[in-house]
Structure formats: structure tokens, C-alpha cells
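> Sequence and predicted model, in that order:
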Amino acid sequence: MKPCLKLEEMEEIRPVKGVLSVNLPLILKWIEVIMQSLRGSFAEIDLEALQSNLSKIIQFCGTPGFVCPMIKANAYGHGDLQVGRALQDQGLQHLGVALVEEALDLRAAGITDPNILTFSTIGPQSVKSIIDASITPVVSSLVDLELLKDAVPVSSKLPVHLKIDTGMHRMGLPIDQLERAVEFFNGQTRLTLEGLCTHLSDAEDIGNLEGESFKQLNLFRRAWDFVQSLNPKFAHAYNSSGALGLHAHKHLEEWSAFTGFGIRPGIGMYGAVPESDSTLTQSQIESLNLVGAMTLTSVIGHIHTIESGESVSYGSKWTAQRDSVVATIPLGYADGIHRVSSGKGFVTHKELRAQQVGTVCMDYFIIDITDWPVSKQKVGLPITIFGGRPGACSASEWAGWGNTISYEVFTSVSSRVPRKYLPRS
């Protein structure tokens, strides 16, 4: 369970009988003003952009029969409860998370309509929670199937999805155990096979008929054919790269028409195309027009005028080659600004752009604003680190500067950074 409530969730708190009633909206506004005055750093989450991104992906993929948006890891840092509610409002029938705990948080927050799939391992300590909260487990072993069967009441049925290891070798039932799995389902009545799934290790190569993805898909199709006597409803293997790539290549149409074709959009829904993705052309990416749902913002917290030859931050890694004006931004690696990106990243203020200089600190990083108009060299000026605003850097750009991927950029934005949700009710 999460250790504390997010600011937006406090709106759901109601006064206990006998306790003095308070004006919660006014208090929340007061808290927000204080938070802004203290640091002024936020992650703005545009829920409408997120919903729109998902709709574009679904349309691009030809409206597949199974859509399971992934909101694990706090919805990739965007806020799983808020994103979950937005997707429930959008009418999604399935949501995917990694941990049983994540699914329980969603149920406790009133997200009751969608089926919630958990893709983690299953232990004896979690089976009762899975059953009580009507969670759909994605099972990777015969041992887990037995655990679940023994916990389900005799008169009840629990739908499960069976994950097949087709080459990722991380999770999933080895394909040579599939016959035993079918025998298991035929020999009991408490578990029903609702779906079959796998995970592609190299989804970015899905356009290559000789690539690893097609080796995996061929194995998966054999597995799908083998379990037809159990009447599964869904088959799903495609993340954002796999789903978009499958529909970007005309010679793959027979695969997209594969019965039960399903997608599990993740990073694309949040507005980013995977950095290693070679399945889409630039024109296809532009036509999709995915918009970053998270905008990381801050303000100039302090300004220094330094002379040529002076250095900034730990280790004196950057030395001014001229008299310079540098500004301190109150975000650091404890907030998700990776230290490895020191001296590489850029931030923006409208049309203005400034390079990050010196070593990123735990709570701060520094930018060079020497060439900015004097009127813009002031404490409190809003700064955009990355996001959906015109002219802003993207999370993918920051990923490149940090030698990582946009997934890590999003999930690294820590709980120290308050989330502001747009539109606000």
C-alpha cells in the first residue's frame, strides 16, 4: 500500500461525525499555494492527452479485440489512481499492473469496472487478496496454478491468463509444459483459461521476418492453437512497439488479423515512442501525433553572476569561458534528474533554451542563462524540463542525455515532486 495520500486524493476525505467540518477545497488550495512558494516544482499530468494517445493507438491498430493499458509502477510515474480512473471513465475493460499490491490500491480507490490483470509472480501470501478483490492473475507456472486452484472456493470460478515463455526467458510457462497445463485445466473446474499471452524481447524488430519477434510469435501461435479446446477469449503479445510496428508494415496484415489479437499499450499511451523503435517511419510517428502526458516544470530558484574561469557545482566539472549568469533549478537526482546527464541536458522557457551545466546535485541543477534577455534572468521564472508544451524538450531527449530510456525518465520522477492533474475538477 502507498504510505500516504496524494494531494488530489485528499478531496475524497470526508469529516467524521462529531468532528468539526472544514472547507477542504480551501485548505487544498492553501496547501498548493504553500507548496508552490516553497519550491515551485511540479509534474503536470494531462489526462486528456493520455486518453487521446490511447485512442490514437487503438485506432492505428485497427481496434483490436483486447486492449489492456499498462499502469504499473504508478502508471509510469503519472499516478496510477488518477490514470486508472481516467481510463475507467474512458470505458476500458482491462488494466494491467505488475504487482498485486498495485491492483489492490486501484480497487480500494474505486476502480471496480475494469478487469485488473497482474503480471507478477504469485505467492501463498497473495492468493486470497487476488480472489477477494476479483483480480485476474497472469500465471507463469504450474505451481502458481495449483496455488490458485486450492484457494478458490469449490463453487467459484477464477479467470486466469496463462503467460508463455517464447524467448524472453524472464517470466512465463516453458512451452514444453503447455500440455501439462492443458491437462491441469481439464482436470479441475475452479480456474478458467480466459487468455493466453507472451512478451516480446525485441518488439522493435517486428518488421523483420527473420527477427526474434517472429520466432516468438510463431511459437505463440502454436501455443494458441494448442489450447483452443479450453476456449480462451484473448491472446495478447504486443506492447506499444509491437502493436504499432505490426500495423505499420503491410506484409504483417495476417498477423494483425490473428484471432484474439490484443495489445498492452504502455509507453505510447504516455506520449513517447520507444527510443530503439525502428518499426515506424518518421512520417508515421508524426501522423500518430502522440503528446507527452507529463510535463516536468520548475522555477528559477537562485541566480549567480560568475566571472570567466569560475566553476559551478561539485567537482568543478564546468568552468565558465566568459562572464556568465547561471541559475539554480530546485530539482535534482532525488527528484528524477539523472546525475549521468550532467552537462548534457537542456531546459526551456517558452522559446528560450538553456543548457544544464555542472554536476547535477541531489536537490538542484544549474543552467546557463547568459544569453537570455535580462528581463528573463529572474528568480521565479517558470522553467520546463520536458513535456508536451510547444518547444519543450521531450522525455526521449532527456533519456538520450542520460543514456537511458524514456520509461526510466518517467518512473524516476520521485514522490518529492507533486503531481498536478489537468483538467482539474
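It's in.
> For the rest of this, base every contact and every neighbour count on C-alpha atoms.
OK.
> Could you pull out the helices in this structure for me?
24-38, 47-60, 72-76, 80-89, 100-108, 127-132, 142-151, 178-186, 212-226, 240-248, 253-256, 282-288, 395-401, 406-412 (DSSP state H).
> From the rest of the structure, what touches the fifth one?
It refers to helix 100-108. 1-2, 72, 74, 80-81, 84, 97, 112, 116-118, 120, 126, 129-130, 133, 135 (Cα atoms under 8 Å, 6 or more residues apart in numbering).
> next up, a second structure to put side by side with the first:
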Amino acid sequence: MARPLIADIDLDALRHNYCLARDLAPHSRAIAVLKADAYGHGLVPCARALAGVAPALAGVAPALAVACIEEAETLRAAGIETPIMLLEGFFEPAELERIEALELWTAVHTAWQVDALLAYRPARPLTVWVKVDSGMHRLGFPPAQLAAQWARLAAAGDRVRDLHLMSHFATADSLDPGYFQCQLGMLNALASELGAPTCLANSPATLAWPEAHGAWNRPGVMLYGSDPLESANEASRGLAPVMTLRSEIIALRDLEAGEPVGYGGRWRASRPSRIAVVACGYGDGYDRHAEDGTPVLVDGQRCRIAGKVSMDMLTVDVTDIPEARIGSEVVLWGQASNGALLSVDEVARHCTTISYTLLTGVLPRVPRRYHGG
């Protein structure tokens, strides 16, 4: 029998989450973010599922966004014809020829990229997204430099078309709106000055800040069913989990009170206990920092990790689930066969991390099994 660990990917849930993002912003078009192998869910299967979404509200099928040209090339090679944006633009001028050939949209965020773009002579003008640093202090032109760079691009109609303004919010997920509102006020002023269509709203802004919805939004982690908000709202509670990381119990151990489990003996039985060994470990991408008490579902019932995660296995206290047996279903996050749910966000908190690292960290040796879409 094959090792039972698998990542089940529900493409209908992906489409549901995309439609939720679209419905929250009916006057915006959506750019679905598929970077990092669609956050670990599979770049091409997710792109194909989204390309088929009925465009009743937005008028068009979604555009897609990736981090680099290699990801875009993978999509084009798979026959994906949907518009694709390079969120970080190009990393060297030589990429512009490939960008043109693949009909990609590109961001620009620094002066050398503008110089390279204006020195290039495409057969048809390129669609360009100008990134401004409104307070994230990562990529983007300082606000004081934006108008000059925008004017250079706007004057080059034989090389550039459809200029858009984009930025990134640092705190749209926070309960404290102060810094977000500062960023948004700056961006609205810049957009008004330039007469620019905007692409500003990431997942938390799409879910919680309709005033940030522009001509385009770019939902990311919310597409995969993870709630990026510090405190869930009505919209985020409607998200459906896309990945279920599922395995089975492969062994059971009965311990006396006081006996340790795992490396370093971090967990010790406080009573006579039954420990289940599960086929999943950090060699599969499950976070080694998971603390004792991290929740899992065994046959749809909540129980907790006991002891440090090993490379290929982890151990769970099933003392209170007497019916647990070898072969019992174990859900590390996602939806159990009986419908019970375990949020990847809850698991991430027990690992002192965020859902992004868990989802993107599931390694290639874990088979993906696709449903729906």
C-alpha cells in the first residue's frame, strides 16, 4: 500500500473563493494571485480551474498574477491564454523579449526598469503596472518620484499602453485602521493626480475595506480558503478551504503515566495514554515548530499533537478516542470525511507562523489529488 499522506485540492472551493472575492467588489476586475505554485496548490490545475469561472459579474474571466517569468512560462506552456501579470516585473532587460512574446503584463517599480522598457522596441505596446511605495517600504517608487516616471511611460505610446497604478498595503489585515488609512489616502491622492486606474486591494483589503477596491483587485491567500484578517468578518467566514492535508494512523502505542514521546522527550504522559503515529512530518512540509497541543482531526474528532514532529512522522494523543485504529483518517488541516473542519490558520498559530508558510511548504513528495473545477 502507498504511503497514505496526500494533499486533496478542492478546485470547486477555489472557484467559490474567487467568486466571493469578485462578488465583494462587483465594480472591480480580479487578478487571481497564483505565485509560489498557487500557494502550494498546483499552478496549472488552479489556473485552469479559474480560467473556466463564468464571468457573469466581472464581464471577463480573471487575470492571473505570478512572481516571475518562469511561472508565467509554465502557464503559457500549459495552454493558459488568460492575461498574466508579473508582480515583481522583470529582473533583467533581456526578459522583455520573452514578456512580449508571451503577451504578459509587467509591473515596474524602479528606475532602471523604466529605462529598459523605454529602450525596448516592441512590435506592440506592453501593458504596464507602475508600483508606488505607499508605506510598505519594499518595492515601488517613492511618491515624490512617481509623477515623473509615470509621465515618461505615458509619453511612450509606441511602447507602453494601459498604465495602471498599484501598491501594497502593510496592515490591511489589522484591527487598527490607522496606517492602512494613511496609505489609502496617499494612493487615492496620487491616482487622482495622475488620472490612473488602480490595483490596490490584496486579500484582506478585498475582504474588509471596500473603499480600497479599485479598477482591479488582486486576491491571493483568500482564494485558498485562508482568512488573512486579525479578526474574521462576515465575508471571511464565507471562505472554503481548498487544501486538505490528509493521512492515516500507521501505529498505536500505549504508555504509562510519566513516559515521554519523541525527540527530547518534550511531551510526557500525565495519565495512562494512547499515542497514534501518523504518516506526516517535516520532510513533507509539516512545520517542525508545531507545539504540543497543536490540533489534528482523527476520524473527524479533535485531538492534539504530543511530542516533536519528526521528518516522516508525528505523534498524536488519542487517549480520548478509543475507536482510533491503524488506518483511521487523520486531517492535519482542512475538511475531514465527516465534514469536520480544521482551519490551516488555527494550525499556523500553534506553529507560531502564518498559513502562507504551511500551504507553500507542502513538499513535492506529497501527492496532490484534484477534485472539481
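Ah, there it is. A quick note: this is a predicted structure, and the numbers were derived from the prediction, not measured.
> ChimeraX command to pick out the buried ones of the contacts of helix 100-108 of structure 1?
In ChimeraX syntax, the buried subset of those is picked out as below (16 or more other Cα atoms under 10 Å):
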select :72,74,80,81,84,97,116,117,118,130,133,135
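> what residue is smack in the middle of structure 2?
V221 (3.1 Å; Cα atoms, centre = their mean).
> Structure 1: which residue goes with that one?
Taking TM-score structural alignment, the alignment pairs V221 of structure 2 with I267 from structure 1.
> One more: A119 of structure 2?
In structure 1, A119 of structure 2 lands on D150 (TM-score structural alignment).
> Please apply the same query to A151 of structure 2.
Match for A151 of structure 2 (TM-score structural alignment): E183.
> next one: S343 of structure 2
So, by TM-score structural alignment, S343 of structure 2 is matched to S394.
> Repeat that for I6 of structure 2.
That one, I6 of structure 2, aligns with F42 by TM-score structural alignment.
> quick one: its match and P330 touch, right?
No - here F42 of structure 1 does not reach P330: they are 10.6 Å apart, not a contact under Cα atoms under 8 Å.
> what residues are shared contacts of those two?
What both F42 of structure 1 and P330 touch, as defined by Cα under 8 Å, 6+ apart, is the set S298.
> For the match of V221 of structure 2, give me its contacts.
Counting by Cα under 8 Å, 6+ apart, I267 of structure 1 touches Y76, S240, V273, P274, Y407.
> got it, and L34 of structure 2?
Residues near L34 of structure 2 by Cα under 8 Å, 6+ apart: L43, C46, A47, L64, A65, V66, G220.
> how do the residues you listed look in structure 1, which are kept?
Here is what carries over to structure 1 from the contacts of L34 of structure 2, by both residues aligned by TM-score structural alignment, their matches' Cα atoms under 8 Å: L43, C46, A47, L64, A65, V66, G220.
> Export those residues as a markdown table, with columns for distance to A269 of structure 2.
Output for the kept ones among the contacts of L34 of structure 2, formatted as a markdown table (distance: Cα to Cα, whole Å):
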| residue | distance to A269 of structure 2 |
| --- | --- |
| L43 | 43 |
| C46 | 43 |
| A47 | 47 |
| L64 | 50 |
| A65 | 48 |
| V66 | 47 |
| G220 | 41 |
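> so who does the closest residue to H302 of structure 1 other than its chain neighbours touch?
In space, and not counting its chain neighbours, H302 of structure 1 is closest to T328: 5.0 Å by Cα to Cα, 6 or more residues apart in numbering. T328 of structure 1 sits next to I300, G301, H302, I303, Y364, F365, I366, I367 when contact means Cα under 8 Å, 6+ apart.
> what's the neighbour count on the corresponding residue of structure 2 for the third one?
With TM-score structural alignment as the criterion, the equivalent of H302 of structure 1 in structure 2 is A251. As a burial measure, A251 of structure 2 scores 14 neighbours (other Cα atoms under 10 Å).
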